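Chemist: structure, please.
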Amino acid sequence: MSVAPEPSATAYAPTARTVPTRSKERAAYDRALVHSILDEAYVCHLGFVRDGAPVVLPTLFGRVGERLYVHGSTGSRPLRMAGDRQDPGLRVCLTVTHVDALVLARSAFHHSINYRSVVIHGTAHQVTDPDEKRRALDALVDHVVPGRAADSRPANAKELAATAVLSLDLTEVSAKLRTGGPNDDAEDLGLPHWTGLVPLRHGYGPLVPADDLAEGIEAPAYLREL
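Modeler: Got it, this is the predicted structure:
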């Protein structure tokens, strides 16, 4: 059975691929910060090379300690390309980004966004151990809504056979952030243009029951508390 590695320090070690060439002061390697950015996101983008050309796919993911899991159909090309941990696996780059505010400057050049992002380089492998696969699928469901995995029917044998799961260890990892207001040039400070931040708010709307929901089934507390 494959076991995810335990964190050995409070920060990831920078590498040639995780140190940005621009705005290096915005890079961060703190594990807790990286985990918080990942755990707040619903969708990641998984990049890899297929037939000599780059491919980037949006997909759901889940984190268990120092390992990420993504899933898909067993017929999916990237999932077929990634062997188990005895095979070379699939070299990937996985990213997550949150946009926190629009940054409006006096000059067009200095317009920007405030953001939090994570970039992970590594080799993805198919999960073949049945117990790890079930834990990974539970993590994927709970990543969307914590507590949901225990409040739904688990995958049966047919569904498990049709589902492939990739694992990616958090080893070569970096975060990058922008905060604060516009950075206008001194000569532009007197221009008559509004400048500042437009914060972006994320929230949940009212629950919408399915049309075929049986009468008398109330929304569980973990959904009402979102």
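Chemist: only C-alpha atoms for contact and neighbour calcs from this point on.
Modeler: Will do.
Chemist: quick check: longest helix of the chain.
Modeler: helix 130-144 (DSSP state H).
Chemist: next secondary structure after that helix?
Modeler: Downstream of helix 130-144, the next assigned helix or strand under DSSP states H and E is helix 157-162.
Chemist: what helices or strands is the helix or strand following that next one leaning on?
Modeler: Counting by DSSP H and E, the next helix or strand C-terminal to helix 157-162 is strand 163-169. Judged by 3 or more CA pairs under 8 Å, 6 or more residues apart in numbering; DSSP states H and E, the packing partners of strand 163-169 are strand 67-73, helix 77-81, strand 112-126, helix 130-144.
Chemist: how far off strand 67-73 does strand 163-169 point, in degrees?
Modeler: Calculated by axes from the mean of the first three to the mean of the last three CA atoms, to 10 degrees, strand 163-169 forms an angle of 160 degrees with strand 67-73.
Chemist: distance from the centroid: which residue in the chain tops it?
Modeler: Gly190 (41.0 Å; CA atoms, centre = their mean).
Chemist: helix or strand: which one has that residue?
Modeler: Short version: Gly190 belongs to no helix or strand, going by DSSP H and E.
Chemist: so it versus Ser107, what's the distance?
Modeler: 11 Å (CA to CA, to the nearest Å).
Chemist: just Ala82 next, same as before
Modeler: 46 Å.
Chemist: repeat for Thr95
Modeler: In this view, Thr95 and Ser107 are 30 Å apart by CA to CA.
Chemist: Ala82 and Ser107: which has the busier surroundings?
Modeler: Ala82 (22 against 16; other CA atoms under 10 Å).
Chemist: state the distance from the more buried one to Leu177.
Modeler: Taken as CA to CA, the span from Ala82 to Leu177 is 31 Å.
Chemist: next one: Arg63
Modeler: 21 Å.
Chemist: next, the second sequence, to be compared with the first:
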Amino acid sequence: MDALSPTPRTTVRRGRDRAVSDRAALHALLADGLVAHLGVDVGEGAGRHPVVLPCAYAVDLDGPDDGGTLYVHGSVAARWLVGATDTTVCVTVTELDGLVLARSGFHHSMNYRSAVVIGVARPVTDDDERVRALDAIVDHLAPGRSATLRPATRKELAATAVLAVPLREASMKTRAGAPVDDPADVAAGGWAGHVPVRRTVGAAVPDAETREPVPAHVELLTDPREVVQLSAR
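Modeler: Next comes the predicted model:
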């Protein structure tokens, strides 16, 4: 499955020139992003309404779902998680790459990479898959960290729900570069361009009880020379 094949629900209709058809670009964005937003309907009857919530996530391209698997997790008592189970959800991931400053307000924009994934959220009930998914979510934030942690307890696993969303039905858009101004505005003069935006991290801050040095996998997160390698993991 090398190409994105949008369904009617994921076909890009506005700004089609920004649509991305290469599935590898979707995978790269999901690897680079840190926060997903999950949209789901919650409530009952007249009180039913949509909510969109930020969440940590992980991707297993060889996962059991069609096109690979995107995992999210939360408390078993969370209303949004209960509402998402076995229903169609929408997951988005966006990375802001720049601010586009044009010669008119109309043509101001942003440089970005954005993905939309739509699918039925499957509750992960297999214990081994749940552990793999939760470890993957930890490792997505800090590669290599899960191997340094104690195993989750039965109580922790019982309190945590994991949902899996197939990656088959997805679309992606991207924008890069300079503003697209009207010829008359260009002729009239004035400054225009774009301002790159990059994610940065500070030095790791140990908590009050820590006596050990900063571990290697955490140092990689705070070393600017490793940013590109971590983004491409």
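Chemist: quick one: the helices and strands packed on strand 163-169 of the first structure as JSON lines, columns for distance to Leu223 of the first structure and mean neighbour count too.
Modeler: JSON lines is the format used below for these (distance: least, CA to CA, whole Å; neighbours: other CA atoms under 10 Å):
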{"stretch": "strand 67-73", "distance to Leu223 of the first structure": "23", "mean neighbour count": "20"}
{"stretch": "helix 77-81", "distance to Leu223 of the first structure": "32", "mean neighbour count": "18"}
{"stretch": "strand 112-126", "distance to Leu223 of the first structure": "26", "mean neighbour count": "21"}
{"stretch": "helix 130-144", "distance to Leu223 of the first structure": "11", "mean neighbour count": "19"}
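Chemist: include distance to His35 of the first structure when you put those into CSV, please.
Modeler: Shown next, in CSV, are those (distance: least, CA to CA, whole Å):
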stretch, distance to His35 of the first structure
strand 67-73, 10
helix 77-81, 24
strand 112-126, 9
helix 130-144, 12
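Chemist: and these: which comes nearest His202 of the first structure?
Modeler: With CA to CA as the measure, strand 112-126 is the member of those nearest His202 of the first structure (13.5 Å).
Chemist: what range in the second structure does the closest one sit on?
Modeler: The alignment of strand 112-126 of the first structure onto the second structure (TM-score structural alignment) covers residues 109-123.
Chemist: mean deviation of the longest strand along the second structure from the first structure?
Modeler: For the second structure, the longest strand by residue count, based on DSSP state E, is strand 88-101. For strand 88-101 of the second structure, the mean deviation from the first structure after alignment is 0.5 Å (mean CA distance after the TM-score superposition for the first structure).
Chemist: which elements pack onto that strand?
Modeler: Under the contact rule (3+ CA pairs under 8 Å, 6+ apart), strand 88-101 of the second structure is packed against helix 23-32, strand 36-42, strand 109-120, strand 193-196.
Chemist: among those, which is nearest Arg79 of the second structure?
Modeler: Of these, nearest to Arg79 of the second structure by CA to CA is strand 36-42, at 7.0 Å.
Chemist: which bit of the first structure covers the next helix or strand along the chain from the closest one?
Modeler: Once the chain leaves strand 36-42 of the second structure, the next helix or strand it forms, by DSSP H and E, is strand 49-55. Mapping strand 49-55 of the second structure onto the first structure (TM-score structural alignment) gives residues 53-59.
Chemist: what sits up against that stretch?
Modeler: Val43, Cys44, His45, Leu46, Gly47, Phe48, Val49, Val70, His71 (CA atoms under 8 Å, 6 or more residues apart in numbering).
Chemist: can you rerun that using 7 Å?
Modeler: The contact list for stretch 53-59 of the first structure, computed with CA atoms under 7 Å, 6 or more residues apart in numbering, reads Val43, Cys44, His45, Leu46, Gly47, Phe48, Val49.
Chemist: run through who's touching stretch 159-179 of the first structure.
Modeler: Contacts of stretch 159-179 of the first structure (CA under 7 Å, 6+ apart): 12, 18, 26-29, 34, 66-74, 79, 114-127, 133.
Chemist: out of Arg63 and Leu177 of the first structure, which sits in the busier spot?
Modeler: Neighbours were counted for Arg63 of the first structure and for Leu177 using other CA under 10 Å; Arg63 has more, 21 against 18.
Chemist: so how far is the strand or helix carrying the more buried one off the chain centroid?
Modeler: For Arg63 of the first structure, the host element (DSSP H and E) is strand 53-64. Distance of strand 53-64 of the first structure from its chain centroid, counting by CA atoms, centre = their mean, to the nearest Å, is 8 Å.
Chemist: go on, stretch 178-198 of the second structure?
Modeler: Using CA atoms, centre = their mean, the offset of stretch 178-198 of the second structure from its chain centre is 30 Å.
Chemist: buried ones in it, by neighbour count?
Modeler: Residues Ala178, Pro179, Val180, Asp181, Ala192, His194 are the ones in stretch 178-198 of the second structure that count as buried (16 or more other CA atoms under 10 Å).
Chemist: let me see the contact set for the third one.
Modeler: Going by CA under 7 Å, 6+ apart, Val180 of the second structure touches His107.
Chemist: confirm it sits in a helix?
Modeler: No - counting by DSSP: H, G, I helix; E, B strand; the rest coil, Val180 of the second structure is located in no helix; its state is coil.
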